[in-house]
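Give me the fold of what follows.
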Amino acid sequence: MAVNTNAVVIGAGVIGLAIGRALAQRGLETVVLEKAGTIGSETSSRNSEVIHAGLYYPPGSAKARYCTRGKKLLYDYLQSHGIPYRRCGKIIVAADSADCPRLDAIAERARRNGVDDLRELSRDDIRQLESSIEAAAGLLSPSTGILDSHQFLLSLQGELEAAGGIVALATPALAGTLGAKGQHSVSCGGSAPTTVTCKALVNATGLWARETWVRLDGGEASAMPPDQFFAKGHYYAYSGKAPFSQLIYPLPTAGGLGIHATLDMAGQVRFGPDVHWVDGIDYTFDEGGKAGFIAAIRRYFPGLVTSRLTPAYTGIRPKVVGPGSADADFAILAEPQHGIPGFVSLHGIESPGLTASLAIAEDVATAIAGR
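Predicted coordinates:
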């Protein structure tokens, strides 16, 4: 069977759904293809569900721009659509005085990113806010929050479909052609194998972004996709009454933001993630690193009761650089970067991708609809 449409988005995670919604609302006939049987089953549902303020990212970077703009768009969306969220705030802590210069650097970077609501905290300030936390100093970010990511995903899907778009589940993109003249085709598997042709094609497959581009590269593509690396993280649930009312973050570590304490919408605490570089997609929970996990938490939460820690889930972050490299920016590659009209491919969309999703979608859809 052959189908022709205006736009195809591959991947029904938060980025793909947000882009699909934005395209459909601009009047483009849009199909979102998803190989799994449900939306948002990988990176979008295996994270900390945090609305980031934009503290960590280099000024002028895509992560900084999309996070700060995306935060406002996301809060407005959640409020207007009745989706559960809490602007609970976050404290970044320096465990000892030797770490304070790194805390100062985060504060300066945040200010340059336009985050103007940070408050510097002394040891006594921290104890007054969170009596179970031990740290030399901290930064309070009152605009950091949490959300029900599942409800957000469902809402994006609903608005996409209300605007005439289609989400095709259990429909993998098996191969395709990236046309140099802006006419692309995608061969789809599933219960009814189909070839879809379109003028706009978006690769929003997250962990599979490089692999997907290679599968599509049957036309006259002029560039190869970025490298792909995987950073796996474990999350532990903490049973019983939550010892914190806000999110607690240590200083960032290589490959991530450190093993932090987050809250879900039910008020339960989770700790994570750690960072383990892996070669493939495997969500098995390995408790072999639990001792290091505990040691990291006790640097700021000495009262941790280890018997209350139970394995929750794992997540994997897509990265365009591997271990030992400085953190990389989002890679959102369109015609100016690769020379292929109507094709946009997104790589390394890790944290703060959830926060940035609506802002990323806004720009991708504007670029495509304006062609």
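
going forward, measure contacts between C-alpha atoms and count neighbours the same way
OK.

Where do the strands of the stretch 101-250 of the chain begin and end?
In the stretch 101-250 of the chain, strands defined by DSSP state E, counting those that start in this stretch lie at 119-122, 137-141, 145-147, 166-168, 173-177, 184-188, 194-198, 200-203, 229-238, 247-249, listed in chain order.

quick check, V93 in a strand?
Yes: looking at V93 with DSSP: H, G, I helix; E, B strand; the rest coil, it is inside a strand.

on that earlier part again, turn the strands of the stretch 101-250 of the chain into a markdown table, including mean neighbour count and distance to I10.
Output for the strands of the stretch 101-250 of the chain, formatted as a markdown table (neighbours: other C-alpha atoms under 10 Å; distance: least, C-alpha to C-alpha, whole Å):
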| stretch | mean neighbour count | distance to I10 |
| --- | --- | --- |
| strand 119-122 | 16 | 41 |
| strand 137-141 | 24 | 35 |
| strand 145-147 | 24 | 25 |
| strand 166-168 | 21 | 10 |
| strand 173-177 | 20 | 7 |
| strand 184-188 | 24 | 9 |
| strand 194-198 | 19 | 11 |
| strand 200-203 | 26 | 5 |
| strand 229-238 | 23 | 20 |
| strand 247-249 | 23 | 33 |
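
Tabulate those strands in TSV, adding columns for distance to L346.
Converted to TSV, the strands of the stretch 101-250 of the chain look like this (distance: least, C-alpha to C-alpha, whole Å):
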stretch	distance to L346
strand 119-122	34
strand 137-141	29
strand 145-147	23
strand 166-168	19
strand 173-177	16
strand 184-188	17
strand 194-198	18
strand 200-203	6
strand 229-238	14
strand 247-249	28
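
nearest to A334, of these?
Of all these, it is strand 200-203 that lies closest to A334, at 9.3 Å by C-alpha to C-alpha.

quick one: S149 and S45 touch, right?
Yes: with contacts counted by C-alpha atoms under 8 Å, S149 reaches S45, the gap being 7.0 Å.

Of those two, which one has the most company?
When neighbours are counted by other C-alpha atoms under 10 Å, S149 and S45 differ, and S149 comes out ahead with 23 against 18.

before we go on, could you also do this sequence so I can check it against the first one:
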Amino acid sequence: MADETIGVVGAGIVGLAAAREIALRRPGTRVVVLEKEHEVAVHQTGHNSGVVHAGIYYAPGSMKADLCVRGVSLLREYCRERGVPYEEIGKLVVAVREDELGRMNSLYERARNNHVPDLRKISKEEIRELEPNAGGVAALHSPRTAITDYPAIARAFAKDVTASGGEVRLGFPVTSLTDVPNGIEVASGRERVRVDRLILCAGLQSDAVAKLAQGGPEPRIIPFRGEYMLLKPEKTDLVRGLIYPVPDPRYPFLGVHFTPRVDGSVEVGPNAVLALAREGYTRTRVSPKDLLGLAAYPGTWRMAARHWRTGIREYRGSFSRRAFMTDAALYVPGVGVQDVVRGGAGVRAQALDRDGTLVDDFRIHRNGRITAVRNAPSPAATASMAIAEHIVHAVFEDASATRHP
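Coordinates of the predicted model:
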């Protein structure tokens, strides 16, 4: 008999990493992963661009910074052990105007504080040596930034869980959570699973599942759709590595960039538009229930009042391929509308506070027997194994380790 049964809601990369960490580090503990879809890594993990972030962007001392840097080393080693692609193709963060140099320099200092390896400032001429087709007046070069296959990693995590005696139960949408003596009963319709403790890693549904656990109503999840273009196959040699803009510090999004994939394709994007459904991967996917939830939340209107100009610009790119590529052409001037086709899209589970603030850092809350991941956007995939370590420590060893940014 197992000493204890731990439930994990959500079979994305963070939930599976947490389940794997428990299965490997807590012998005698039974782990059950509960997932509403019929396969793992369907949502954010399955729509990830595949970038392994080096830790350039995140505030020093934040959970994102600490767990991203730790997560890179864990992920690199795991990919090598399992034969999952892991390619250090490098990244340029490019300033295309002189007035961006101040922000670029601030980003450099932040990255140095985060111990990003081998990062350096480079000139216009050095940009051209690395990326002959790129624009820009200066850049940061991160040669250790990599790309990988996150759905493959998630599937490998799931195999690790089952190999350790755990279970990944698919087709189990959680409909209720009930306290029972010394545990929690997790229900999906008439199905019941009793666990001693529960970890919630529900991604796009994280606030809804936390509500079932009598968790606080905030932060709320706001779904932002990120849409991509794809370079035509004959144009992929225009880009060698990752090419990113200097980000606007007011937003937790990184802007339209060029991303080579491990399959040889090159994505351009994403934009960031408010989706009309939590799982709104297309413009035509609309959920009246999700829209009513957005409209009823004061933070939505406060966010809209603060950022409506940016929202209009992002929607313009969503409907016009020419407008979308106008921004992209600043970074690779030789690429135009004729060189791309529409690609896929992902939906980011972005947490929003009541005051309209887009939550930047990870948020992981513990309340008794339940630990809830309330905000885990990018770089959560990069940091997934480090997030798993943090969760296991918080659940089993020290409740004070759970931080509330």
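
now what about the TM-score between them?
TM-score for the superposed chains, counting by TM-score structural alignment, normalised by the length of structure 1: 0.91, backed by 356 aligned residues with a C-alpha RMSD of 2.1 Å.

circling back to that earlier point, right, and the strands of the stretch 101-250 of structure 1 - which one's nearest P59 of structure 1?
strand 137-141 (17.5 Å).

Packing partners of the helix of greatest length in structure 2?
Determined from DSSP state H, the single longest helix within structure 2 is helix 298-319. Under the contact definition 3 or more C-alpha pairs under 8 Å, 6 or more residues apart in numbering; DSSP states H and E, helix 298-319 of structure 2 sits against strand 273-274, helix 321-328.

Which part of structure 1 matches the last one?
Per the alignment by TM-score structural alignment, helix 321-328 of structure 2 matches residues 290-297 in structure 1.

before we move on, what about stretch 377-386 of structure 2?
Matched against structure 1 by TM-score structural alignment, stretch 377-386 of structure 2 falls on residues 350-359.

Name the residues that touch the matching stretch?
With C-alpha atoms under 8 Å, 6 or more residues apart in numbering as the test, stretch 350-359 of structure 1 has contacts from 14-15, 18-19, 44, 49-52, 63, 66-71, 73-74, 317-319, 330.

Which ones among those residues map onto helices?
Reading helices off those with DSSP H, I get 14-15, 18-19, 63, 66-71, 73-74.

Can you name the residues that contact the counterpart of I221 of structure 2 in structure 1?
By TM-score structural alignment, I221 of structure 2 lines up with Q228 in structure 1. Q228 of structure 1 makes contact with L207, A209, R210, P318, K319, V320, V321, G348, according to C-alpha under 8 Å, 6+ apart.

For the fifth one, grab the count of nearby residues.
The local packing of K319 of structure 1 (other C-alpha under 10 Å) involves 25 other residues.

correct me, but it touches H347?
Yes: assessed by C-alpha under 8 Å, K319 of structure 1 is found in contact with H347 at 7.4 Å.

re earlier: which one of the strands of the stretch 101-250 of structure 1 lies closest to A2 of structure 1?
Closest among the strands of the stretch 101-250 of structure 1, using C-alpha to C-alpha: strand 194-198, at 4.8 Å.

what's the matching range in structure 2 for the closest one?
Strand 194-198 of structure 1 lines up with residues 191-195 of structure 2 when matched by TM-score structural alignment.

what about that stretch, how far off from structure 1?
Stretch 191-195 of structure 2, aligned to structure 1 and superposed, deviates on average by 1.6 Å (mean C-alpha distance after the TM-score superposition for structure 1).

Identify all contacting residues around that stretch.
By C-alpha under 8 Å, 6+ apart, stretch 191-195 of structure 2 touches E4, T5, I6, G7, G183, I184, E185, V186, A187.

The first one against V32, yeah?
No: with contact defined as C-alpha under 8 Å, E4 of structure 2 does not reach V32; the gap is 10.9 Å.

intersection of neighbour lists for these two?
With C-alpha under 8 Å, 6+ apart, E4 of structure 2 and V32 have no common neighbours.

And Y86 of structure 2, how close does it get to I153 of structure 2?
For Y86 of structure 2, the distance to I153 of structure 2 equals 11 Å [C-alpha to C-alpha, to the nearest Å].

ok, back up a step: of E4 and V32 of structure 2, who's got more company?
Neighbours were counted for E4 of structure 2 and for V32 using other C-alpha under 10 Å; V32 has more, 24 against 16.

On the three-state scheme, that one is what?
Once three-state DSSP is applied, V32 of structure 2 turns out strand.

what residues are up against the aligned partner of it in structure 1?
In structure 1, V32 of structure 2 lines up with V31, judged by TM-score structural alignment. Contacts for V31 of structure 1 (C-alpha under 8 Å, 6+ apart) come out as T5, A7, V8, V9, G20, G165, I166, V167, A168.

How about A349 of structure 2?
Counted by C-alpha under 8 Å, 6+ apart, A349 of structure 2 has contacts Q44, G203, L204, I221, I222, P223, F224, R278, N375, A376, P377.

Considering those, which are maintained in structure 1?
Counting by both residues aligned by TM-score structural alignment, their matches' C-alpha atoms under 8 Å, structure 1 reproduces these contacts from those: G203, L204, I221, I222, P223, F224, N375, A376, P377.

Let me know the closest of those to K124 of structure 2.
P377 (32.1 Å).

Surely that closest one forms part of a strand?
No: according to three-state DSSP, P377 of structure 2 belongs to no strand; its state is coil.
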